[in-house]
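Undergrad: Model the structure of this input:
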Amino acid sequence: MLTPAQSRAAEKRDRILEAAREQFLIHGLRATSMEAIARAAGVAKPTLYAYFPDKDAIFLAIVTQVLDAKAAAFAQGLAGSEPVDIRVGAALAAEFAVITGVIGSSPHAAEFFDAHRASAELLAKADAAATEQLVRALDEAGVADAARLARVLLDACFGLAQKNAGRDTLGSDIRLLAQRLIAPELAARQR
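TA: As a prediction, the model looks like this:
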């Protein structure tokens, strides 16, 4: 259990990260200053620097939060007893819902994830973990070339997310895609 001081510190850290994320999405990573983040978070600059040594550290903390939420949503969607096409669709829809929920329709969305080498490494690890889970689920369901189908699904979902950034149909589109690609594989296995 956290002490009152630890609780206040955690709350302040979360407020800083939320303010920074908003500033990054409104103004872009490069155009956002530590001063702007401190002002948006309602803290003094020395306080901000006590929590984060620089803007890169703030950025990586935000990316880590997003990736953790994305991984949890994916795992939760993949769990269950439904057929694999339904579970995979739910997992992918949940994962992309986290991403679109965070970045919305920001003109700086690509910069948010592509601007930093360390974030690219974190994203690659997160994507590899999700791919591994997806391949395992497809393989356990008897899909013949599970790795290839997982890659096609993930690539198609990425394309849907780019095209549907402002639409409410992304989740249902991803679930439809998963069903249409996986169900025939399952049916062929049962023949």
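Undergrad: C-alpha only now, for contacts and for neighbours.
TA: OK.
Undergrad: Sketch out the helices for this protein, chain order is fine.
TA: Here the chain has its helices, by DSSP state H, at 4-27, 34-41, 45-51, 55-78, 84-103, 109-114, 117-140, 146-163, 170-190.
Undergrad: so can I have JSON lines of those helices showing mean neighbour count?
TA: Formatted as JSON lines, these follow (neighbours: other Cα atoms under 10 Å):
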{"stretch": "helix 4-27", "mean neighbour count": "17"}
{"stretch": "helix 34-41", "mean neighbour count": "18"}
{"stretch": "helix 45-51", "mean neighbour count": "14"}
{"stretch": "helix 55-78", "mean neighbour count": "18"}
{"stretch": "helix 84-103", "mean neighbour count": "22"}
{"stretch": "helix 109-114", "mean neighbour count": "16"}
{"stretch": "helix 117-140", "mean neighbour count": "16"}
{"stretch": "helix 146-163", "mean neighbour count": "17"}
{"stretch": "helix 170-190", "mean neighbour count": "17"}
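Undergrad: From what I see, Gln23 and Met34 are in contact.
TA: No: the criterion here is Cα atoms under 8 Å, and Gln23 misses it with Met34 at 10.1 Å.
Undergrad: any idea how far Asp114 lies from Ala50?
TA: According to Cα to Cα, to the nearest Å, Asp114 and Ala50 sit 26 Å apart.
Undergrad: for comparison, sequence B:
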Amino acid sequence: MDDHPETFLSPVKRARRAKIVAAARDLFVERGFRATTMEAVAATVGMSKVTVYGYFPDKDAVFLAVARAVAEEIEAAFDAALDTDGTVPDRVAAALVAKHALVARTVRDSIHAAELFAAKDRTAGAVFAALDARLEAAIATTLDRPGALDTARLLFAATQGIANAVEDDGTRDTDIGRLVHAVLA
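TA: Purely as a prediction, here's the structure:
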């Protein structure tokens, strides 16, 4: 089974599929996983339910496509921040802040966050595990020193803890910066 079926779609069908995924993303955040239906997705995009089912066999498949799109956004934001000018601690902190800020804007700030994270674990856990491994490897490559992967894993886990514990974006970002600079000093 192809991990990215959109690869084989015509440009028109790829655009329709992207429209479905974008609408579903908004609905999942606004309504939660359980309350988002294929009918609601179809109505939001102005397509028939049959058309939406032509692209996705069920709601789990739509959610997986949304998760993949979010993972790609996270990776792009992370990489862009890591590739900026500045010291290694500044760049690593900026990349981790970018990741956690995007997750907050996309899911964590939703009143349905717990339900969405549970659906993510059930349907797209492997997508985000692979993403996390790629981001940790990118940090390790940037650190370029003995034990870099272990340090990257530590930073990754610790900043996840900060993101889970702190509700204020400014505090989250400041705490992540402090942690990264303390570990990499």
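Undergrad: Trace Phe156 of the second structure over to the first structure, please.
TA: Alignment note (TM-score structural alignment): Phe156 of the second structure maps to Leu154 of the first structure.
Undergrad: For its match, give me its contacts.
TA: 92, 131 (Cα atoms under 8 Å, 6 or more residues apart in numbering).
Undergrad: Next: His27 of the first structure.
TA: Counting by Cα under 8 Å, 6+ apart, His27 of the first structure touches His108.
Undergrad: counterpart of it in the second structure?
TA: So, by TM-score structural alignment, His27 of the first structure is matched to Arg31.
Undergrad: distance of that match from Ala152 of the second structure?
TA: Counting by Cα to Cα - Arg31 of the second structure and Ala152 of the second structure are separated by 35 Å.
Undergrad: what do you get for Lys13 of the second structure?
TA: Distance from Lys13 of the second structure to Ala152 of the second structure, counting by Cα to Cα: 40 Å.
Undergrad: swap in Ala163 of the second structure?
TA: According to Cα to Cα, Ala163 of the second structure stands 16 Å off from Ala152 of the second structure.
Undergrad: what's the answer for His181 of the second structure, then?
TA: Distance of His181 of the second structure to Ala152 of the second structure, computed by Cα to Cα: 13 Å.
Undergrad: Ala35 of the second structure too?
TA: Between Ala35 of the second structure and Ala152 of the second structure the computed distance is 37 Å (Cα to Cα).
Undergrad: and if you look at Thr106 of the second structure?
TA: With Cα to Cα as the criterion, Thr106 of the second structure and Ala152 of the second structure are 24 Å apart.
Undergrad: Gly86 of the second structure now?
TA: Counting by Cα to Cα, the gap from Gly86 of the second structure to Ala152 of the second structure is 18 Å.
Undergrad: do Glu167 of the second structure as well
TA: Distance of Glu167 of the second structure to Ala152 of the second structure, given as Cα to Cα: 24 Å.
Undergrad: With Ala165 of the second structure instead?
TA: Counting by Cα to Cα - Ala165 of the second structure and Ala152 of the second structure are separated by 20 Å.
Undergrad: Need the counterpart of Lys59 of the second structure in the first structure.
TA: Alignment note (TM-score structural alignment): Lys59 of the second structure maps to Lys55 of the first structure.
Undergrad: ok, now which ones touch the residue nearest to Cys157 of the first structure when sequence neighbours are not counted?
TA: Once flanking residues are discounted, Cys157 of the first structure sits nearest to Ile174: 6.2 Å by Cα to Cα, 6 or more residues apart in numbering. Contacts for Ile174 of the first structure (Cα under 8 Å, 6+ apart) come out as 89, 92-93, 157, 160.
Undergrad: Turn these into CSV, including distance to Leu134 of the first structure.
TA: Below are the contacts of Ile174 of the first structure laid out as CSV (distance: Cα to Cα, whole Å):
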residue, distance to Leu134 of the first structure
Gly89, 10
Leu92, 9
Ala93, 13
Cys157, 13
Leu160, 18
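Undergrad: Tell me the one of these nearest Ala126 of the first structure?
TA: Leu92 (13.2 Å; Cα to Cα).
Undergrad: Excluding sequence neighbours, find me the nearest residue to the alignment partner in the second structure of the closest one.
TA: Aligned counterpart of Leu92 of the first structure in the second structure: Leu96 (TM-score structural alignment). Closest residue to Leu96 of the second structure apart from its sequence neighbours, by Cα to Cα, 6+ apart: Phe78 at 6.7 Å.
Undergrad: Map the one you found across to the first structure for me.
TA: Residue correspondence to the first structure (TM-score structural alignment): Phe78 of the second structure is matched to Phe74.
Undergrad: and if you look at Ala129 of the second structure?
TA: With TM-score structural alignment as the criterion, Ala129 of the second structure lines up with Ala124 in the first structure.
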